[in-house]
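Asker: what shape does this take:
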Amino acid sequence: MSTILITGANRGLGLEFTRQYLKDGETIIACCRAPDGAKELQEVAAGSGGKVKVEKLDVTDDASCAALAGKLKGTAIDMLINNAGIMGPAMEKQATANMDYAGFAEALNVNTLSPLRVTNALMPNLEDGKGKTIVNISSRMGSIGDLSATYGTAYRATKAALNMVMACLAIDLKEKGYTVAMLHPGWVQTDMGGPEADLTPPDSVSNMRATIGKLTKADNGKFFNYDGKPLPW
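Answerer: So this is what the prediction gives:
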């Protein structure tokens, strides 16, 4: 069995990853900014027989990441799922001619800088793990090769930047045997995706888990659709 750390585990895809990996018998370190208010996650943890541990983590805060790393010192982590993310400003404020720059910067911090921040803080734990797998929940909206609209420019830019950061990390960690991958979860019925989306969280996550389960060292640095099909950069 493996130990998996998931960010943004209090709702949506993060909560569903927690539920599904728990059913497989994995140990989950489920992280979120406000554990006391994460009712559903706490209920999952309470019924997990100790397999799900809820930890406080603000991915945008260096001190919070360092505190978690200190608390987890000596705990091997086999897989890190960088799931926490935000859409950014209201869509009408994400146009190239009408940009909420403060909101853009906040989204860049959450979606791009924080996955690297968390990964680096937990690198000693990942070094001790056997899986050496880092999964980043990206978006097809970050694909320049698949760009057909400018809707959500700020969000698109943060995910494109995430892909580049993690592709660089993949090169840096290759000789250590890591697999770093980016996944598009599909258009999912979450708070971010909305009720009209194509996929339910269970469908998205079950497909992503199947894709993650098939990753090999040859997939290091690659970008995949939730169903395992390669995506253009």
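Asker: CA only for contacts and neighbour counts going forward, please
Answerer: Fine.
Asker: contacts for the longest helix seen in the chain, please.
Answerer: Criterion DSSP state H: the longest helix present in the chain is helix 153-173. Contact partners of helix 153-173, identified using Cα atoms under 8 Å, 6 or more residues apart in numbering, comprise 87-89, 94-96, 104, 107-108, 111-113, 115-116, 136, 138-139, 141-144, 178-182, 220-223, 233.
Asker: tell me which of those fall in strands.
Answerer: Counting by DSSP state E, these place 94-95, 136, 179-182, 222-223 in strands.
Asker: sorry, back to before: show me what counts as buried in the longest helix of the chain.
Answerer: The neighbour-count check on helix 153-173 (16 or more other Cα atoms under 10 Å) flags 153-167, 169-170, 173 as buried.
Asker: another for comparison:
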Amino acid sequence: MNKTVLITGANRGVGLALTVAYLEAGWRVYATCRDIARANELTQRQSLFPNLTIVELDVTNHDAILHLAQSMASISLDLLINNAGYYGPKGYGFGNTDAEEWRKVLEINTIAPLKLAEAFYPQLKEGTPGMIACVSSKVGSMAENTSGGGYIYRSSKAALNSVVKSLSNDLQAEGIITIALHPGWVQTEMGGPNALIDSQTSAVGLKKVIDNLTPADSGLFMDYQGNYLPW
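Answerer: Got it, this is the predicted structure:
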């Protein structure tokens, strides 16, 4: 029987590459995006992969998350990948932080992954049991922060890492593994053209890491090459 994964933010970048990687591996993939009409690269995959189901979802709409979870109540979920992310403004310095943008980034990067984990907890329990993989970033590491700045994005990913750690403690008894993952510096709309790797390299690496996770890895922070990162 095919394994099943739910991937958020699947319309482009690492999310799209992860979707393709899991489809090619024979998984049943539920891929979410905010606007199906603008997700051309994702919808083009439907004719190639009958195991792909595309769902329109704004991850900041908690009622919509619950509705989706209820509509998938009969499905066992082997993996939830919280990939949807938002960087927010770039280039601002100390003294110029946009609080409204900060709230928006926290809603998407920090709050939504927990709300998705809560909503799909029954399906994850029915999995093998399932895993929760949250796409974080090395810039959220306290130990790695030697340059300052980036208050909005850094803090959202540091907070996400804290969510992952708490989830790992709360769900350990259920056998659900929770992990924070750094995808690398990727050539995407967020990462920019000067980034070091492409989306496919990141996605293939992330999938390999997820495939090899053990209960001992739950609550840890790893990169796409399988290296452990400091909080």
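Asker: returning to what we had before: okay if I get the ones in strands among the contacts of helix 153-173 of structure 1 as a markdown table plus neighbour count and distance to Y21 of structure 1?
Answerer: What follows is those, written out as a markdown table (neighbours: other Cα atoms under 10 Å; distance: Cα to Cα, whole Å):
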| residue | neighbour count | distance to Y21 of structure 1 |
| --- | --- | --- |
| Q94 | 22 | 35 |
| A95 | 15 | 38 |
| N136 | 24 | 16 |
| T179 | 24 | 19 |
| V180 | 28 | 19 |
| A181 | 25 | 18 |
| M182 | 29 | 19 |
| K222 | 20 | 23 |
| F223 | 27 | 22 |
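Asker: now the two most distant members of those residues.
Answerer: Spatial extent of these (Cα to Cα) is set by the pair A95 and T179 at 34.8 Å.
Asker: could you check how far the spatially most central residue of structure 1 is from M192 of structure 1?
Answerer: Note on structure 1: the residue nearest the mean C-alpha position is N83, at 2.0 Å, using Cα atoms, centre = their mean. Distance, N83 of structure 1 to M192 of structure 1, by Cα to Cα, to the nearest Å: 13 Å.
Asker: okay, and the common contacts of these two?
Answerer: Residues touching both N83 of structure 1 and M192 (Cα under 8 Å, 6+ apart): there are none.
Asker: was I right about K53 of structure 1 contacting A30?
Answerer: Yes. Between K53 of structure 1 and A30 there is a contact at 6.0 Å, judged by Cα atoms under 8 Å.
Asker: more neighbours: those two, which one.
Answerer: More crowded of K53 of structure 1 and A30, by other Cα atoms under 10 Å: A30, with 26 against 18.
Asker: spit out the contact partners of that one.
Answerer: 5-10, 18, 52-55.
Asker: I'd assumed it was in a strand, is it?
Answerer: Yes. A30 of structure 1: assigned to a strand according to DSSP: H, G, I helix; E, B strand; the rest coil.
Asker: skipping adjacent residues, who's closest to it in space?
Answerer: Nearest residue to A30 of structure 1, sequence neighbours excluded (Cα to Cα, 6 or more residues apart in numbering): V54, at 4.8 Å.
Asker: residues near the counterpart of the one you found in structure 2, how many?
Answerer: Here V54 of structure 1 is matched to I54 in structure 2, going by TM-score structural alignment. The tally of other residues near I54 of structure 2 (other Cα under 10 Å) stands at 20.
Asker: which bit of structure 2 covers stretch 109-121 of structure 1?
Answerer: Mapping stretch 109-121 of structure 1 onto structure 2 (TM-score structural alignment) gives residues 107-119.
Asker: now the matching stretch, how far from the centre of its chain.
Answerer: 10 Å (Cα atoms, centre = their mean, to the nearest Å).
Asker: would you map the helices across structure 1?
Answerer: Counting by DSSP H, structure 1 has helices at residues 12-23, 39-46, 62-71, 101-108, 114-121, 123-128, 153-173, 201-213.
Asker: so what secondary structure elements neighbour the second one?
Answerer: The one in question is helix 39-46 of structure 1. Identification of packing neighbours for helix 39-46 of structure 1 by 3 or more Cα pairs under 8 Å, 6 or more residues apart in numbering; DSSP states H and E yields strand 52-56.
Asker: residue in structure 1 paired with N169 of structure 2?
Answerer: So, by TM-score structural alignment, N169 of structure 2 is matched to I171.
Asker: looking at structure 2, which residue lies furthest from center?
Answerer: Distance from the C-alpha centroid of structure 2, by Cα atoms, centre = their mean, peaks at G95 (30.2 Å).
Asker: show me what it lines up with in structure 1.
Answerer: Matched to structure 1 by TM-score structural alignment, G95 of structure 2 sits across from A97.
Asker: okay, its match and T153 of structure 1: tell me how far apart.
Answerer: According to Cα to Cα, A97 of structure 1 and T153 of structure 1 sit 10 Å apart.
Asker: count the residues that sit near E106 of structure 1.
Answerer: The number of residues packed near E106 of structure 1 is 18, by other Cα under 10 Å.
Asker: residue contacts, it?
Answerer: E106 of structure 1 touches G88, counting by Cα under 8 Å, 6+ apart.
Asker: residue range for stretch 193-204 of structure 1 in structure 2?
Answerer: Against structure 2, stretch 193-204 of structure 1 falls on residues 191-202 (TM-score structural alignment).
Asker: going by distance to A149 of structure 1, which of the contacts of A30 of structure 1 wins?
Answerer: Using Cα to Cα, the contacts of A30 of structure 1 come closest to A149 of structure 1 at G8, 27.9 Å.
Asker: show me what contacts that closest one?
Answerer: Neighbour list for G8 of structure 1: 14-15, 30-33, 82-85 [criterion: Cα under 8 Å, 6+ apart].
Asker: ok, it to E175 of structure 1 distance?
Answerer: To E175 of structure 1, G8 of structure 1 is 29 Å away according to Cα to Cα.
Asker: H62 of structure 2 contacts K115, doesn't it?
Answerer: Yes. With contact defined as Cα under 8 Å, H62 of structure 2 counts as touching K115 (7.0 Å).
Asker: what does stretch 113-129 of structure 2 contact?
Answerer: 62, 65-66, 69, 73-80, 82, 130-132, 134, 160, 163, 174-176.
Asker: fine by me, thanks again.
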